[in-house]
Each structure stands twice: as C-alpha cells, then as structure tokens.
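Participant: Provide a 3D model corresponding to the input given below.
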Amino acid sequence: MEDIYEEPNKDTEVAPALIAVHPTQNSVALAIGSDLRVFNLIGGCAVSLVENSGGALHKDSIRAIRYGASGKLFVSAGDDKLVKIWSTESWHCISTVCSEKRVTAVAISNDGSYVCFADKFGVVWVVDVDVEGLDGNQASANKKAAPMLSHYCSIITSLEFSPDGQFFVSADRDFKIRVTVFPKKPLDGAHEIQSFALGHTEFVSCLASVYTQEFPHGFLVSGSGDSTVRLWDISSGSLLDTCDIRDKAGPSEFKGIEEECCSAVTDLCTIPDSTLVAVAVQSLQGIILLRCDLSARTLNVAKVVSIKGDTFIPTSLATSVSSGLLWMVTGASNLGDLESPSLARVRVISDFKKTSPDVVQQGPTVLEDDETPGGEKLLKKLQGRVSIDEKVFSTAAEALKTSMSKLLIKKQYSTERREFRKRGRNDKKLKQ
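Facilitator: Down below sits the predicted model:
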C-alpha cells in the first residue's frame, strides 16, 4: 500500500517576530524570519551588520536573540543551525557556531564568558567567548560547542541564568523546569542538578527572574500554555504561588477565549527597579502586569494594559535596565497569503518608575509612534515601513497561534504514523 502521509513543509512554518533591547538602551534589535534589524538609539540611525567570520547572514528563521548583561555581546540563532555572536561595539559577527539541530533558545552568562544554546533535540550546548577581543573588528576562529546538559529529546523553550549567576535554568515543552548548578568549567558539562520546578500542566514557554536589593538571589517566574504564571524558589524548586491569567485578568479581555490554548503565555519580561512582570498572552491585545510580593512570596495581577485602535497582540517583550520602558513587537514571517510575507509592528509602554498600586492603576502609558525613542527612523528600520495596514495583523495572529500549537503542543501519532516517520528520517550527518 502506498504511503499517504505527508509532513508539513518546513519552509511554510510561521516564525514570530522577536525584540531585544540593549541593557542601557543603546540599541534595539528585531528579528523577523531570517532578517535581523538593529537600530542605534544613541546615534539615531540604522546599524549595518558586518559578517567577518567567513559565513553568511542567517538563511532561515531566527528563533532567539539576546543581549549580554554588560551589553557588549549579542547573540542570534535559529532554524539555519547557526549561532552568531556579535560585538555591539562594531556590530561585527565575531564568531559563528554550527549546531547539529535547529536552535530554539539562547542565553549568555552574566560575565559574558559563555554562550549557551539549546537545540530541538533537547541538548544544551556551550561555547566560550573571548571577552577581551570583543572591541575588535576581526572575527575569531569559529568555535565548536560542547554539550553541557540534556532534557532527553524534549524541545527546550527557554534558557536563563539566575541573577547571581550561580544557577542555569532550562524549560521544555514537557512541562519541566530544570535548575542546574552552573559549573566553573562548563565545557566539561554541567552534572549537578540543583532542583526541578514541576507544576505546569502544559508546555513552559518562557522564564524570567525577579530580584531586589533585599532579595539579590531572586525568584523565578515562568509562563506556560496552561494559562498560568508561576513563582518559584530557584534553589529548592518549590512552587510559591500560581497566577491564573485567564481567570484573574477577566475573559472579556481575550479574543476567542473558547479556543484551545488561545490564552497561552507567550513571553515574560521583568520591569527593572520594580517587582512588576509584564506578560504577553497569545490572544490578548495588550499586556498583563503582575506584581510580585517577594516578602510574602505572592504573585497577583496589578493591571491589564490594553492597546486600543489596532490589532496588536505582542509576540515578544523586552526592557533595558536604565530606561523604564517596555518594548513590544507583534508580527510574523512566512505569511505567504498576505501582500507582505513578513509583518512587524513595534510599540512602547512607559511610566513604570513608580510602582505603588495607585500609580499602576493610572498608568502605564502606551506611547504613540511619534513619542517612540528613535521616532520614524526607528520604526522604518525595525518594521520595514512606518505605516502598516492594521487589518492584516489579525491574520498574522491566527497564523502564529497555529504555528505555536504545531511547535510546542506535543503531537500524538498512531503506530503506523510513527513507523512512517521513522522510515523518512533524514538526520544522519556526514562526519567531517
């Protein structure tokens, strides 16, 4: 009997737009599809990326971007199995690391000495970085990554370092969060597991840390497809509190709340100098602000910030340490049915400096385009154009919802289908 099963074409996979902000807001980076766009906020101009490591720029969808804690380092990675390390002083690519599988998440150690990345097979790899050579324009020899730990065939969705750099946290689509002691010699592997944070009932989509001067070691917050944000003790893995986004924010704030997984948490971002956490939800036109009471170990909804007038459902959030601004992007690539195959829209929220409950009820403020740092030049660089027909973003939001379901919700196959997939596997690589 002829085989009739067909796998989806990878080229049609929809990739969400991603945004990252320099720690002191010197620059803003946006990735959409294979396109990496950077705007210099200090100079008020677009940045030209220079590839000096002997390779090409990204050739497939970028799935992760990240600035280092000092701002000297920037990393991009994705479906082309390339991890590119950039110097933000010159925006030269100083090294390109080849991955065996597609990359799903990246993290940079607090001192900038190591770059970690996860692949779709559930392995976390690590590569060392020549911190002293970051200011130069010459690319260093491309390094080979070493395996550091594994989640055993589960797609890793997020990677984070604890605020003090002692722990390395990884999350996967099988509901698990693993806290690992970051070793002194990570190239030799990370063998000491500190704890597991277990409690989510769907894929864990994102991680972030909340910390203050009184609590320098910080606490872990996680978002999930089960419509919850959870607060954890990093060291013990103990669940401290659970905030049900769908119930506490109110179903009237969501579009299509009856649909499966439409209220999945897609991204988290902590607001600097506060205990506020911004939450992006898959069908929410805006963000939810959560307040962490670190003394009481509680997590509560402070405010729902709606964005009126257009279909803006954030796919990625970012802040800088110094600005008190929350940067958001919505958009997707590979939208072949639309006039533009890739769409991106950037918005900014301000007025987070004062964090008393009364002030939170009055603010924050969604900035207009002419109030956005960088203005029209920034929007033209990051979005591709200044004005965009907002109606098409509803189509993009639906495409992203389908894409996330395919990527993160585990598929159930019949015995026949599994055997067919085994026969069609093409993951044997030539050893060089």
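
Participant: For the rest of this, base every contact and every neighbour count on C-alpha atoms.
Facilitator: Fine.

Participant: which strands and helices sit next to the longest helix along the chain?
Facilitator: Longest helix of the chain, by residue count under DSSP state H: helix 392-408. Packing partners of helix 392-408 (3 or more CA pairs under 8 Å, 6 or more residues apart in numbering; DSSP states H and E): strand 15-16, strand 326-333.

Participant: closest to residue 248 out of those strands?
Facilitator: Of all the helices and strands packed on helix 392-408, it is strand 326-333 that lies closest to residue 248, at 22.1 Å by CA to CA.

Participant: ok so, going back, what sits up against the longest helix of the chain?
Facilitator: 13-16, 155, 173, 203, 261-262, 282-283, 311-313, 331-332, 335, 338, 343 (CA atoms under 8 Å, 6 or more residues apart in numbering).

Participant: how about residue 418, secondary structure?
Facilitator: Secondary structure, DSSP: H, G, I helix; E, B strand; the rest coil: residue 418 is helix.

Participant: With residue 304 instead?
Facilitator: Classification of residue 304 by three-state DSSP places it in strand.

Participant: which ones are touching residue 303?
Facilitator: Residues counted as contacts of residue 303 (CA under 8 Å, 6+ apart) are 288, 289, 290, 360, 361.

Participant: this one next, for a side-by-side:
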Amino acid sequence: MEEISIEEVENNDRELLEVAPALISVHPFEKSVVVAIGPELRVFDLEETDPMNIVEAYSNVLTVLCLFLCFCLDRGSRQISIVDDSGDPLHSHSIRAICFGANGSLFASAGDDKLVKIWSADSWKCIRTVLSEKRVSAVAISHDGLFVSFADKFGVVWVVGFGGDNEKNKAAPIFAHYCSIITSLLFSPDGRFIVSADRDFKIRATVFPRKPLNGAHEIQSFCLGHTEYISCLVFICTLEYPKGFLLSGSGDSTVRLWDFTSGSLLSTCEVGVQAGLVESNGKDEVLCPAVTDICASPDGSVVAVAIQRQIVTMGDIFSPTSLDMGSFGMHIWLVTGASNLPSFDSASLACVKVVSGFQKDSPHFTEHGPVMLENNDIPGGDKLLETMQGSISIENERKALGTAIEAVKKAMHNLLIKRQYSDEKREFRKRGRNDRKLKQ
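Facilitator: Sure, this is the predicted structure:
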C-alpha cells in the first residue's frame, strides 16, 4: 500500500475546506431573495408592479399605452443585476455569509476573499467594501442600519459604521473568541446585544455599546450546554417577552432554547432523535446528524431546521444547505448546492425549493400541514428558478446534488471539528507557520 505523506494529507484537507455550501437569504418583507453560490450573488425581485399604478402616474394616453405595453412584455423578468462601480473588486472566492438588515434597506455579503461588501437593497449597488485581515465566517447588520459587524476565522469580531462620526472605511475590532472560529453572529431584536457562537460550543451575548468603534467590553452572559460546535442562531419574540428568546442549532444534533440575557437553558429538542436519524457505527459510538441551519417566524410559531443527511423526497432528492424565512412567515425558502466541486460546473450548482401553507388563510394550507410547492407555484415561478439555479442538465442533477450534499458535510466537519494531531504531524505543521518563517 502506498504511503501517504503529511503534505498530501494537508492538501486534501485544504481541498475539502474550499467547498462552500450554497446560501439563501430573504428580504424581511419578501421583496427579494438572494442566493450565494461560490463567489456569485444571484438576486431576484419578488415584487410585482401593479399596472394600474402606471395609469395613475401618467395622464398622457399615449405614454400610458407605451408604458403599459412595456410592462406587459417585461412582467415576467425580474432578475436583478448587482452593480459595483466603486472600483473595488467583486467577490473572487466563495461567499460564506450573507444577510439582510432588519428593515431590509441593507444587504451584506462576505467570505473567503476577505471582502465584506455592503449593498443597498433598493438599488443593489455596492455602497461600501471593507477588507478583512482574515477570511470572514459570519456577518450581521445592526437594527438601526448604522453598523455592520463581521467575524473572521481567528475569532475576532469587527465593526464598521455608517453616517456622521461612524463613517470609516476601516473596520475596528470590538471583541473576540480568541482562536475559535465564529460560526454565527446576530443582533438581538431590541438591538442592545450582539450574540456570537463558535465551534468550541460557546454562545456569548455581548452588550453592544453606544460607541462600538471603541470596543465592546461588557459580556452579558454565556449560553453553555451544547456538546459540539454551534452552527446557527435565530431569535424569536413573543408579546409576553418582546426582548426575545434565542434558538441555537449544533453539531450535537440538538436545537436549544435560551434566555440569552441570563444564559439560562429553557428547553432542548433532540432533533436527530425526533427525525429518526441517530444511528450507531457499530463501534459503540452514536452518530448524530448536525443541525446546519435554522430559521423561524418572528413570533416563533414556525421553526424550521435543516439537518445533515436529512433527505426530503418530493419527486427529487433534496437536502438543504441553507434556509430562511421572511418576517411574515408565509414561506420557508430552501437551497441546496455547493461550490468548487471538481466533477461538475459548480458555479451553477444550486437548487431552490419553497415550503408554504403555515397559515390558514394561505392558498396552500392543508389539513396535513405545510407542503413543498411545485415550481409553478413558487413566487417568481420559472423565472426565479432560472435565475437562482443556473443551468444543469436534468440527468446530472440528482448525481450532482448528492455529491454536493456529501462534499458540504465533509467540508463542514473538517472546518468545525477540532482535529487531533500526532506529535510528528504537529511538528511538521509548526515548520510551516508564518510566525516561524518571519523569525528565520
């Protein structure tokens, strides 16, 4: 048997780390939807212009007729082209984090190219590009839209401000989970706290100061209880508790409910057990599928969880790599896919689905619960799917999506599970460290 060198092992690890899952984000009021796949952002406008508004806006009959005709010819085409005329480059490597602001006016994207790009969600023009010192793993926008915060792979959380005294091109560090990759970053519903989660099982609630560019030095609480990396966070609010509760998903196959201001664990849901996906590997070890993403309606009446190895069969094999929901809780948007797969045209490898029927007044409501919409019933229809999914032959779709799901699972495992090294390999890795090279 041919011996594998340490160098070859390292190269294989790096190849897996380059695989990035497809991401999806929905405007809070479902005005638009964004899919990120590799370095590419695909944006689709979900709003339909009412032709009667054209009639009311113009009094000239000929003008009305011409505009109405143009509207009818172009009604089905609502793909949005993003514009960056600042002279800064577009994303050149995989995008790892995307999000809308609470009021939907801003959108942020960031990833492996160390760029954080902030977009106007109205014009879809890039209004700011910030260069990070390291690759970016999470991003969040403050509720007042005055600050964008992001986290890098070293565990440092940064902030950049907008308007007045906050206007700075460079980001300032505000706090850190030193040497631990931050996997999720969120502002609390009242904007008073910023919550961060990492691969070392920790969730930290930090008081967001009035002058965050000077640092955030007050820790409100730690939420401790997960036994594997935390993969995702989401807030829910109730009338009785408007400051909100925190939901967290983890590699330990659980979703946990927290009073984040005190750090108290309120409830635990064994999602893997509930889905019947916990199994044994035959070596007295229990294999638990990781929770990869979670979304919820603001009041918590609807919570959706994506689990690795969970296959939803609706005529196709579908295992979501990301999901999101607007503020109205009308639809759950799901995407599966991955970038940098060697055997496929991975730049176009994404598949979008929508689940609906949560509310009794929904046209898709049934006594049997929510349903996966047919392509024709998805908001935006075929035009949206063409924009978001790109082109991939039908005969290759099933094989490609299966490959993407497996690649993402391996990549996330290598990224978020701390690896143990032998003494020989540890010494070999030390020789390649940048600080050692500088000293020499």
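
Participant: Spell out for me the PyMOL command that would select the buried members of the contacts of residue 303 of structure 1.
Facilitator: Here is the PyMOL command that selects the buried residues among the contacts of residue 303 of structure 1 (16 or more other CA atoms under 10 Å):
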select buried, resi 288+289+290+360
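
Participant: In strands, which of the contacts of residue 303 of structure 1 fall?
Facilitator: Among the contacts of residue 303 of structure 1, DSSP state E puts 288, 289, 290 in strands.

Participant: residues in contact with the second one?
Facilitator: Think residue 289 of structure 1. Applying CA under 8 Å, 6+ apart, the residues near residue 289 of structure 1 are 276, 277, 278, 279, 301, 302, 303, 304, 305.

Participant: same thing but at 10 Å, please
Facilitator: 249, 268-271, 276-280, 300-305, 360, 364 (CA atoms under 10 Å, 6 or more residues apart in numbering).

Participant: Just give me the neighbour total for residue 178 of structure 2.
Facilitator: 12 (other CA atoms under 10 Å).

Participant: no, scratch that, I was asking about residue 358 of structure 1
Facilitator: Residue 358 of structure 1: 10 neighbours (other CA under 10 Å).

Participant: Could you verify that it is part of a helix?
Facilitator: Yes: looking at residue 358 of structure 1 with three-state DSSP, it is inside a helix.

Participant: OK, contacts around it?
Facilitator: By CA under 10 Å, 6+ apart, the contact list for residue 358 of structure 1 reads residue 302.

Participant: related to what we said a few turns ago, need the ones in strands among the contacts of residue 303 of structure 1 in CSV with distance to residue 214 of structure 1, can you?
Facilitator: Putting these into CSV (distance: CA to CA, whole Å) gives the following:
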residue, distance to residue 214 of structure 1
288, 25
289, 22
290, 19
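
Participant: Relative to residue 417 of structure 1, which of these is nearest.
Facilitator: For these, the nearest to residue 417 of structure 1 is residue 288 (40.5 Å; CA to CA).

Participant: how far is stretch 415-435 of structure 2 from where the chain is centred?
Facilitator: With CA atoms, centre = their mean, to the nearest Å as the basis, stretch 415-435 of structure 2 stands 29 Å off its chain's centre.

Participant: Next, count neighbours for the aligned partner of residue 33 of structure 1 in structure 2.
Facilitator: Residue mapping for residue 33 of structure 1 onto structure 2 gives residue 38, with TM-score structural alignment as the criterion. Neighbours of residue 38 of structure 2 under the rule other CA under 10 Å: 28.

Participant: ok, residue 38 of structure 2 - contacts?
Facilitator: Taking CA under 10 Å, 6+ apart, we find residue 38 of structure 2 in contact with 18-23, 91-96, 111-112, 337-340, 346-349.

Participant: let's see it at 8 Å
Facilitator: With contacts defined as CA under 8 Å, 6+ apart, residue 38 of structure 2 is in contact with 20, 21, 22, 93, 94, 95, 338, 339, 340, 346, 347.

Participant: any idea what sits nearest it, other than its immediate chain neighbours?
Facilitator: The shortest distance from residue 38 of structure 2 to any non-neighbouring residue, by CA to CA, 6 or more residues apart in numbering, is to residue 94 (4.1 Å).

Participant: what about the aligned residue in structure 1 for the one you found, neighbour count?
Facilitator: Under the alignment (TM-score structural alignment), residue 94 of structure 2 pairs with residue 61 in structure 1. Using other CA under 10 Å, residue 61 of structure 1 has 26 neighbouring residues.

Participant: Residue 61 of structure 1 is in contact with residue 78, isn't it?
Facilitator: Yes: counting by CA atoms under 8 Å, residue 78 is a contact partner of residue 61 of structure 1 at 5.8 Å.

Participant: Let me know the secondary structure of the aligned partner of residue 377 of structure 1 in structure 2.
Facilitator: By TM-score structural alignment, residue 377 of structure 1 lines up with residue 383 in structure 2. The three-state label given to residue 383 of structure 2 by three-state DSSP is helix.

Participant: Make a PyMOL selection of whichever of the contacts of helix 392-408 of structure 1 turn out to be buried.
Facilitator: Of the contacts of helix 392-408 of structure 1, the buried ones go into a single PyMOL selection, burial set by 16+ other CA under 10 Å:
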select buried, resi 13+14+15+16+155+173+203+261+262+282+283+311+312+313+331+332+335+343
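
Participant: Give me the distance between residue 80 of structure 1 and residue 30 of structure 1.
Facilitator: To residue 30 of structure 1, residue 80 of structure 1 is 17 Å away according to CA to CA, to the nearest Å.

Participant: More neighbours: these two, which one.
Facilitator: Ranked by neighbour count (other CA under 10 Å), residue 80 of structure 1 and residue 30 place residue 30 first, with 23 against 20.

Participant: any idea which element that one lies in?
Facilitator: Applying DSSP states H and E as the criterion places residue 30 of structure 1 in strand 27-32.

Participant: compared with structure 2, how much does that strand deviate?
Facilitator: For strand 27-32 of structure 1, the mean deviation from structure 2 after alignment is 0.5 Å (mean CA distance after the TM-score superposition for structure 1).

Participant: Please enumerate residues in contact with that strand?
Facilitator: Strand 27-32 of structure 1 is contacted by residues 15-22, 36-42, 61-62, 65, 331-333, 342-344, 382 when judged by CA under 8 Å, 6+ apart.

Participant: now do 6 Å
Facilitator: When contacts are defined by CA atoms under 6 Å, 6 or more residues apart in numbering, strand 27-32 of structure 1 is touched by residues 17, 18, 19, 20, 21, 36, 37, 38, 39, 40, 41, 333.

Participant: If anything else comes up later, I'll come back, but that's it for now.
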